[in-house]
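>>> Predicted model and sequence below, questions to follow.
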Amino acid sequence: MAGFTSAAFDAIKDKVLAGERLSLDDGLVLYDPATPLHEVGQLANIVRERKNGNAAYYNINTHLNATNICVYRCTFCAFRSDLREAKGYAMSDEQILARGQEAIDNGCTEMHIVGGLHHQRKYEWYLHVVQTLHNAYPDLHLKAWTAVEINWFEFLTKRSIRSILEEQMAAGLGSMPGGGAEIFHPEVRSKICEHKADARNWFDIHRTAHQLGLKTNCTMLYGHIENAFHRIDHLIRLRELQDETGGFQTFIPLAFHPENTGLSHIKKPSALMDLRTIAVSRLMLDNIAHIKAYWIMLGIGTAQSALAYGADDLDGTVRHELIYHDAGATTPELLTTEQIRRLIVEAGREPIERDTLYRRIERDPSNPARWSVGEQILAAV
């Protein structure tokens, strides 16, 4: 790698090439606008290819947001609704099962289930959502409930995290998404989501999930009131839990969309910030196998470019995503498998369909809605 030189960046480059861990100060150098983005991207691409070669992963999935009614009023959220608002809803069993049937008919391997914390629905309703779908569609992997929702279930039941997760797993829970992380540092978290699960709660829940053998993802919401220090602090905290448990599969940087939120005066992150955050995340999170460029939030063009800046995963077809579209996302509400594969090939990568647990999916050529699970995908960590 030739081009930009500075003592600080050269030292970081030497560490990365030697496979050494980066520090908080290193992360701040990488986020410094004086450090050229293409140099950071090139370095991240080295790590990306070291871990995942030329592969770029995707899955065929759908989202289920069973309710948008929520007791919390997080400043950054455009999805939530009060009980009496016209846009408020809670899905019936029939609607939930219809969404599951649609997923099966379209060859989905995963349903991503998150939503609001409905103050008039008991914990058993949330458990019933998982049980109903799993009983009807046992081959559909249910990735459900953020740590914020699990924390709410604790409040409702006065039971332990472990017992709640064990019951959810027995009902059909297959893994957990990484939402609700936002920014861990209290000076930011207290301003954007002061009442919901704090960093300690979030980590306790994911730690317990990992101890039970439940794989989870992790996220970071960036581009609002936080700064580079808060982002690097966030990444290091995730890295430390991964050192302890090894249970995180994927890290997803989530670009803040301000429209219809309490922070609507803030300009959303630029594509350059998106790519820098992808690259810095890949460099800092040396022990997490995958970095996802979530096209719903980044936009299709930026997500495609991110495959050269450290990302190795584009998420999936993403049927029925509501949360970020309510916040002004202008991306399509669905990409076809053919569109995703074309984006990956155009980026010079090899498209590989995976399931939620990063196993190859084999499709029946005569009926693409029929599939089977293949070998485990192994990334270098």
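Noted; the coordinates are in hand.

>>> CA atoms for contacts and neighbours, from now on please.
Noted.

>>> Nearest residue to E226 in space, please, no chain neighbours.
V188 (6.2 Å; C-alpha to C-alpha, 6 or more residues apart in numbering).

>>> count of neighbours near A86?
8 (other C-alpha atoms under 10 Å).

>>> Distance of it relative to D93?
According to C-alpha to C-alpha, to the nearest Å, A86 and D93 sit 21 Å apart.

>>> Which helix or strand lies directly C-terminal to the helix or strand hosting the residue nearest to E226?
With secondary structure defined by DSSP states H and E, V188 is part of helix 186-192. Moving toward the C-terminus from helix 186-192, the next helix or strand (DSSP H and E) is helix 199-211.

>>> A further structure is provided below for comparison with the first:
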Amino acid sequence: MTVNQEIDDILRRAADGGRISADEALLLYTEAPFHALGEAADAVRRRRYPDNIVTYLIDRNINYTNVCVTACKFCAFYRAPKHREGWTHPTEEILRRCGEAVELGATQVMLQGGHHPDYGVEYYEALFGAVKAAYPQLVIHSIGPSEIMHMARVSAVSIEDAVVRIQAAGLDSIAGAGAEMLPERPRRAIAPLKESGERWLEVMEVAHRHGLESTATMMMGTGETNAERIEHLRMIRDVQDRTGGFRAFIPWTYQPENNHLKGRTQATTLEYLRLIAVARLFFENVAHLQASWLTTGKDAGQLALHMGVDDLGSIMLEENVISSAGARHRSNLQELIGMIRTADRIPAQRDTRYRRMAVHRTPAEDPTDVRVVSHFSSIALPGGGAGRQLPLVDAGTTSE
């Protein structure tokens, strides 16, 4: 069998819903013709979602502190303890931002921050409890395995105890934060103080066993090899086989500004789109695939809708972590819906669990709130922008 015949056979099997191996995925990623790869991935999407609907979310990322002891080389957000630019928001400020999010139609908040040396399980219990008490309608899709390990260490409790306690306090869902690259070599190169990829996945398994579902992510472009990218996918799929707890896979691209890596390597748009397509073919056990227009730009985000993607992510009313490293792609609700519609898909607003809240079958059904605009730079203001109101950008100023 020739290589071309082998690639055709793998694409056909994967498009029909069959499982492909990591070696086969690597062959597709490096050798498959681009259009054939995208066509096979889109066939998977059409079979899974024959109604042609692509979803989006309205949420707000709220950072409670930028103080962190982990010092990841790719991060431009964190400040070391006692740094003059370090800050922590009081609960009142976090609740104020939650209130703004609710006013603008958000259904989810992502509470994230650094690994503050003083913040154990008790801090997160109080934080999640306060948000749930004030805004019970908001889903708290927050933190990640790294924060869970850190809080357990600070409070001298087991991972399982930490998970049970923060879930009882109000945590609804765990973000895929901190995955970056799971294989050992690239992970040590960019985050030597962070837990191993295996340990990250172990914490996810604990959470899944307790009914806390999550997303899985991947950061491309920090010098990892093609084989290491595929190994990252394999590690996630193996856990998904055991737990079924990953709702979606969300790859994104490293942003090069204001961090120690300084952009020495980056993933190209073509590499990103090929990875997206291979992920749709490889993850026959993960329901949803999300494009990251925030890091790749809206053109690449829309192209990803033809490479197997069924979700375009969110209008983030606030986002600071990736933006501080240089991601400046902005959008608004009408523009995001337009991206979906002009890709010949039907837009629908979803909740955290991908349940459809409103399907916009015709343009006449599109929401018209011009206030729903992505916003990125509260940390560019003194004290993390405490007290500043949304929106800080107008719908007319959004740009690539």
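Received the coordinates, thanks. The model shown is predicted, which means the values in this text are computed figures rather than measured ones.

>>> Could you find the counterpart of the residue nearest to E226 of structure 1 in structure 2?
Counting by TM-score structural alignment, V188 of structure 1 corresponds to P186 in structure 2.

>>> Quick check, that match in contact with N226.
No. Here P186 of structure 2 lies out of contact with N226, judged by C-alpha atoms under 8 Å, at a distance of 11.5 Å.

>>> what about the two, which has more around it?
Per other C-alpha under 10 Å, whichever of P186 of structure 2 and N226 has more neighbours is P186, with 18 against 15.

>>> As a check, name the ranges of all helices in the stretch 1-150 of structure 2.
Applying DSSP state H, counting those that start in this stretch to the stretch 1-150 of structure 2 gives helices spanning 3-15, 22-31, 34-48, 91-103, 121-134, 145-155.

>>> circling back: show me what contacts the match of V188 of structure 1?
T222, G223, E224, E228 (C-alpha atoms under 8 Å, 6 or more residues apart in numbering).

>>> Same question for Q349 of structure 2.
Q349 of structure 2 sits in contact with T55, Y56, L57, I58, R356, M357, A358, V359, where contact means C-alpha under 8 Å, 6+ apart.

>>> what does D8 of structure 2 give?
Neighbours of D8 of structure 2 in contact, by C-alpha under 8 Å, 6+ apart: none.

>>> so what corresponds to it in structure 1?
Aligned partner of D8 of structure 2 by TM-score structural alignment: D10.

>>> do the same with L37 of structure 2
When structure 1 is aligned by TM-score structural alignment, L37 of structure 2 is paired with V40.

>>> what's near enough to touch its match?
So V40 of structure 1 contacts L30, R276, A279, V280, Y309 (C-alpha under 8 Å, 6+ apart).

>>> Matching the second one against structure 2, which residue comes up?
In other words, R276 of structure 1. By TM-score structural alignment, R276 of structure 1 lines up with R274.

>>> quick one: what helix or strand has that match in it?
Per DSSP H and E: helix 269-282 holds R274 of structure 2.

>>> Tell me the buried residues in that helix?
269, 271-282 (16 or more other C-alpha atoms under 10 Å).

>>> Name the nearest of those residues relative to G338 of structure 2.
Comparing the buried residues of helix 269-282 of structure 2 against G338 of structure 2 with C-alpha to C-alpha places L273 closest, at 20.3 Å.

>>> For the closest one, which non-adjacent residue is spatially closest?
A304 (6.2 Å).

>>> residues near the counterpart of the one you found in structure 1, how many?
Counting by TM-score structural alignment, A304 of structure 2 lines up with A306 in structure 1. Counted by other C-alpha under 10 Å, the residues lying close to A306 of structure 1 total 30.

>>> Quick check: A306 of structure 1 touching I278?
Yes. A306 of structure 1 is within contact range of I278, at 6.9 Å (criterion: C-alpha under 8 Å).

>>> what's the overlap in contacts for those two?
With C-alpha under 8 Å, 6+ apart, A306 of structure 1 and I278 have common neighbours A293.

>>> against structure 1, where does the helix ranked longest in structure 2 fall?
Longest among the helix segments of structure 2 by residue count, using DSSP state H, is helix 226-243. Here helix 226-243 of structure 2 aligns to structure 1 at residues 228-245, judged by TM-score structural alignment.

>>> quick one: contacts for A179 of structure 2?
A179 of structure 2 makes contacts with G197, W200, A216, T217, M218, M219, as judged by C-alpha under 8 Å, 6+ apart.

>>> ok, now with 7 Å
T217, M218 (C-alpha atoms under 7 Å, 6 or more residues apart in numbering).

>>> How far does stretch 314-324 of structure 2 stretch from one end to the other?
With C-alpha to C-alpha, one end of stretch 314-324 of structure 2 sits 18 Å from the other.

>>> hang on, the earlier thing: I'd like the distance between the residue nearest to E226 of structure 1 and D286 of structure 1.
V188 of structure 1 is 25 Å from D286 of structure 1, by C-alpha to C-alpha.

>>> returning to what we had before: post-alignment, the match of helix 226-243 of structure 2 versus structure 2, mean distance?
Its aligned residues in structure 2 lie a mean 0.8 Å from stretch 228-245 of structure 1 after superposition (mean C-alpha distance after the TM-score superposition for structure 1).

>>> List the buried residues of that stretch.
228, 230-239, 241-242.
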